[in-house]
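Colleague: sequence and predicted structure are below.
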Amino acid sequence: MSKVYFIGAGPGDPELITIKGRKVLDSADVVIYAGSLVNPELLKGIKAEIHDSSKLTLDEIIDVIKNAINKNKIVARLHTGDTSFYSAISEQIERLRKLNIEYEVIPGVSSAMAGAAILGQELTIPEISQTVIFTRLEGKTPVPESEKLSELAKHKATMVIFLSVGMVEKVKDELLQGYSENTPIVIVEKATWPEQRIIRGILKDIDTVVKDSGIKKTALIYVGESLMASVKSLGKESKLYDKDFKHGYRE
């Protein structure tokens, strides 16, 4: 039965696609992939007709899908990371609904999760931060006034900033309206790719750190006191495994 599968390809490492996503990719008749970000290793050995969406408009992508569905083919729409944010699947799904084309979304591993794993880092440390904010600086795509970095920084939660390393001076200025200048920061470039880089520093130096590294894109900015947990013992333990904490599974 013809259908469109939106698949999160993971952050880069071809082994970080889900088993379900891999099975669909291998069985698909047509694959449309985000060529600017998806690792081409994922496409090796597949039998499908392949289209690189980095060269296509939304209308052209939908035309490829329509033509495939009309021929009763299975379409795999391969996006980087996870599909739940900054993936642009919503606008595609709106078009498919209007065309009565069936679709399914298969989640993937976000680069935000992959970066934390590389650091050996839990982003929610008891008594330090129990909230993680995924966001971006406004650029060509605007953000609501209430979601500007300067507003979100007031929470002092752990923050993962996408698509913004190329505007690092503005990132710094806005974050300093909430976080202290000595707040830990980590830049993770191309998480899980062979050429990945990790750079640590503090907020007041973030612009210098980024410029000196030569990083201009495809990098995440992690901010928050919780980031100290991957470099030293903080002595903050959850109640989950506390010997004095009783719950339904442990008397």
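Modeller: All right, it came through fine.

Colleague: all contacts plus neighbour counts: C-alpha atoms, from now on.
Modeller: Fine.

Colleague: endpoints of stretch 102-116, how far apart?
Modeller: 34 Å (C-alpha to C-alpha, to the nearest Å).

Colleague: buried residues in that stretch, which are they?
Modeller: Buried residues in stretch 102-116, counted by 16 or more other C-alpha atoms under 10 Å: Val105, Ile106, Pro107, Gly108, Val109, Ser110, Ser111, Ala112, Met113, Ala114, Gly115, Ala116.

Colleague: in CSV, list the residues you listed along with distance to Thr208.
Modeller: Below are the buried residues of stretch 102-116 laid out as CSV (distance: C-alpha to C-alpha, whole Å):
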residue, distance to Thr208
Val105, 40
Ile106, 39
Pro107, 36
Gly108, 33
Val109, 30
Ser110, 27
Ser111, 24
Ala112, 23
Met113, 26
Ala114, 25
Gly115, 21
Ala116, 23
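
Colleague: filter the residues you listed down to the ones in strands?
Modeller: Val105, Ile106 (DSSP state E).

Colleague: in helices, which of the buried residues of stretch 102-116 fall?
Modeller: Among these, the members found in helices (DSSP state H) are Ser111, Ala112, Met113, Ala114, Gly115, Ala116.

Colleague: mind listing the strands for the stretch 151-251 of the chain?
Modeller: 158-162, 184-189, 197-202, 219-223 (DSSP state E, counting those that start in this stretch).

Colleague: for the stretch 1-150 of the chain, same thing?
Modeller: 3-8, 30-33, 49-52, 74-79, 103-106, 132-136.

Colleague: any chance of these in JSON lines, with distance to Leu176 too?
Modeller: Putting these into JSON lines (distance: least, C-alpha to C-alpha, whole Å) gives the following:
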{"stretch": "strand 3-8", "distance to Leu176": "33"}
{"stretch": "strand 30-33", "distance to Leu176": "38"}
{"stretch": "strand 49-52", "distance to Leu176": "40"}
{"stretch": "strand 74-79", "distance to Leu176": "33"}
{"stretch": "strand 103-106", "distance to Leu176": "37"}
{"stretch": "strand 132-136", "distance to Leu176": "15"}
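
Colleague: of these, which is nearest Leu123?
Modeller: Distance to Leu123, taken as C-alpha to C-alpha, is lowest for strand 132-136 among the strands of the stretch 1-150 of the chain, at 6.9 Å.

Colleague: show me what counts as buried in the closest one.
Modeller: Quick answer for strand 132-136 (16+ other C-alpha under 10 Å): Ile133, Thr135, Arg136.

Colleague: put this next to the previous one:
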Amino acid sequence: MTLISIVGAGPGAPDLLTRRAENRIVNADVLIWTDSLVSPQIADLAPAGCERVRTSTLTLEQVLPLMVERANAGKNVVRLHDGDPCLYGALSEQVCGLADAGIDVEVVPGISAYQATASALRAELTIPGLVQTIVLSRTGGRTGVPQREELKHLAGLQASLCLYLSARHVDEVQTTLLEHYPADTPVAIGYRVSWPDQWLDLVPLEQMAQITHERKLIRTTLYVISPAFRSTKLRSKLYSPDHDHLFRPKN
């Protein structure tokens, strides 16, 4: 069966690609890439003779026939997405559309922006005794979210909350979050994390909207709201001398 690779480009830096992702790109005959979000440095990894198709101005109805035609012609087709294709990546409709055309799909995961953000801050988002849950979501905006997943419900967990696609609605977001998190809760605001022009800072929740407006952030912005960013000496039990487990039983 003909195969197309849908590949996660990660947050932006070429050296944060997985080895499998890089392999697919450097061997592509056709690169169909999200040029509005994927670093040109990553697209440039494709070979010189590779056909490159930018998708920022195209619809799914334009992209799918192109993918099918090239794949049926025996080409190695790589559909390159920012971040991880399984997260806000329009993956489902592409897989279904290609399946209808008799084409199988390989999905190659990529590092997500929330992981790159936490790593850049040298921070763990799951601190024992403080927070053990990470929520990945977005505010409603133009496309909406299911009612049960509205921000007011998610914020009630006071978990490590990672919000994508929300900068245009930051005032509303901050107001809702302040109903559940303390005003001084640390918020990581990350713009184009891992790109050469990255901007990343930790701010109090009560200043989240102000700083977003001051920086004129409206896209490619991630918010991570988490008590885990506070300085803490809480530690996991995994390496604690008084905690036994399968590989370190009690004497």
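Modeller: Perfect, I can see it now. Here the structure is a predicted model, which means the values were calculated and not measured.

Colleague: ok, back up a step: can you lay out the ones in helices among the buried residues of stretch 102-116 of the first structure as a markdown table showing distance to Lys243 of the first structure?
Modeller: Shown next, in a markdown table, are these (distance: C-alpha to C-alpha, whole Å):
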| residue | distance to Lys243 of the first structure |
| --- | --- |
| Ser111 | 35 |
| Ala112 | 32 |
| Met113 | 29 |
| Ala114 | 31 |
| Gly115 | 31 |
| Ala116 | 28 |
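
Colleague: closest one of the residues you listed to Leu16 of the first structure?
Modeller: Distances from Leu16 of the first structure to those, taken by C-alpha to C-alpha, are shortest for Ala114, at 9.1 Å.

Colleague: now check the second structure for the residue matching that closest one.
Modeller: With TM-score structural alignment as the criterion, the equivalent of Ala114 of the first structure in the second structure is Ala116.

Colleague: residues touching that match, list them.
Modeller: Pro11, Val193, Ser194 (C-alpha atoms under 8 Å, 6 or more residues apart in numbering).

Colleague: apart from its neighbours in sequence, what residue is nearest Glu206 of the second structure?
Modeller: Ala183 (5.1 Å; C-alpha to C-alpha, 6 or more residues apart in numbering).

Colleague: and for Ile199 of the first structure?
Modeller: Nearest non-adjacent residue to Ile199 of the first structure (C-alpha to C-alpha, 6+ apart): Ile187, at 5.1 Å.

Colleague: aligned to the one you found, what sits in the second structure?
Modeller: In the second structure, Ile187 of the first structure lines up with Ile189, judged by TM-score structural alignment.

Colleague: if I look at Val135 of the second structure, how far off is Ala123 of the second structure?
Modeller: 16 Å.

Colleague: Arg219 of the second structure too?
Modeller: Arg219 of the second structure is 24 Å from Ala123 of the second structure, by C-alpha to C-alpha.

Colleague: ok, now Arg168 of the second structure?
Modeller: Separation of Arg168 of the second structure from Ala123 of the second structure (C-alpha to C-alpha): 26 Å.

Colleague: now swap in Ala209 of the second structure and tell me
Modeller: Counting by C-alpha to C-alpha - Ala209 of the second structure and Ala123 of the second structure are separated by 22 Å.

Colleague: those two: which is more packed in?
Modeller: With neighbours defined as other C-alpha atoms under 10 Å, Ala209 of the second structure and Ala123 compare such that Ala209 has more, 20 against 15.

Colleague: dump the residue contacts of the more buried one.
Modeller: Counted by C-alpha under 8 Å, 6+ apart, Ala209 of the second structure has contacts Val170, Asp171, Gln174.

Colleague: 10 Å instead?
Modeller: Ala167, Arg168, His169, Val170, Asp171, Glu172, Val173, Gln174, Thr175, Arg215, Leu217 (C-alpha atoms under 10 Å, 6 or more residues apart in numbering).

Colleague: out of the residues you listed, what pair is the most spread apart?
Modeller: Between any two of these (C-alpha to C-alpha), the greatest distance is 19.1 Å, for Thr175 and Arg215.

Colleague: the two: which is more packed in?
Modeller: Thr175 (14 against 11).

Colleague: against Lys204 of the first structure, how distant is the counterpart of the more buried one in the first structure?
Modeller: Mapped onto the first structure by TM-score structural alignment, Thr175 of the second structure lines up with Asp173. Separation of Asp173 of the first structure from Lys204 of the first structure (C-alpha to C-alpha): 9 Å.

Colleague: and for Trp193 of the first structure?
Modeller: To Lys204 of the first structure, Trp193 of the first structure is 28 Å away according to C-alpha to C-alpha.

Colleague: what does Pro142 of the first structure give?
Modeller: Counting by C-alpha to C-alpha, the gap from Pro142 of the first structure to Lys204 of the first structure is 25 Å.

Colleague: re the thing from before, closest one of the contacts of Ala116 of the second structure to Cys50 of the second structure?
Modeller: Closest to Cys50 of the second structure, out of all of those and judged by C-alpha to C-alpha, is Pro11, at 22.9 Å.

Colleague: distance-wise, check the closest one relative to His81 of the second structure.
Modeller: From Pro11 of the second structure to His81 of the second structure the distance is 10 Å (C-alpha to C-alpha).

Colleague: common neighbours of those two, please.
Modeller: Leu37, Val38, Gly110.

Colleague: before we move on, the earlier item: let me have the strands of the stretch 151-251 of the first structure in CSV, adding distance to Ser146 of the first structure as columns.
Modeller: Formatted as CSV, the strands of the stretch 151-251 of the first structure follow (distance: least, C-alpha to C-alpha, whole Å):
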stretch, distance to Ser146 of the first structure
strand 158-162, 16
strand 184-189, 23
strand 197-202, 25
strand 219-223, 19
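
Colleague: please name the nearest non-neighbouring residue to the corresponding residue of the first structure for Lys152 of the second structure.
Modeller: In the first structure, Lys152 of the second structure lines up with Ser150, judged by TM-score structural alignment. Of all residues not flanking Ser150 of the first structure in the chain, Glu174 sits nearest, at 4.4 Å (C-alpha to C-alpha, 6+ apart).
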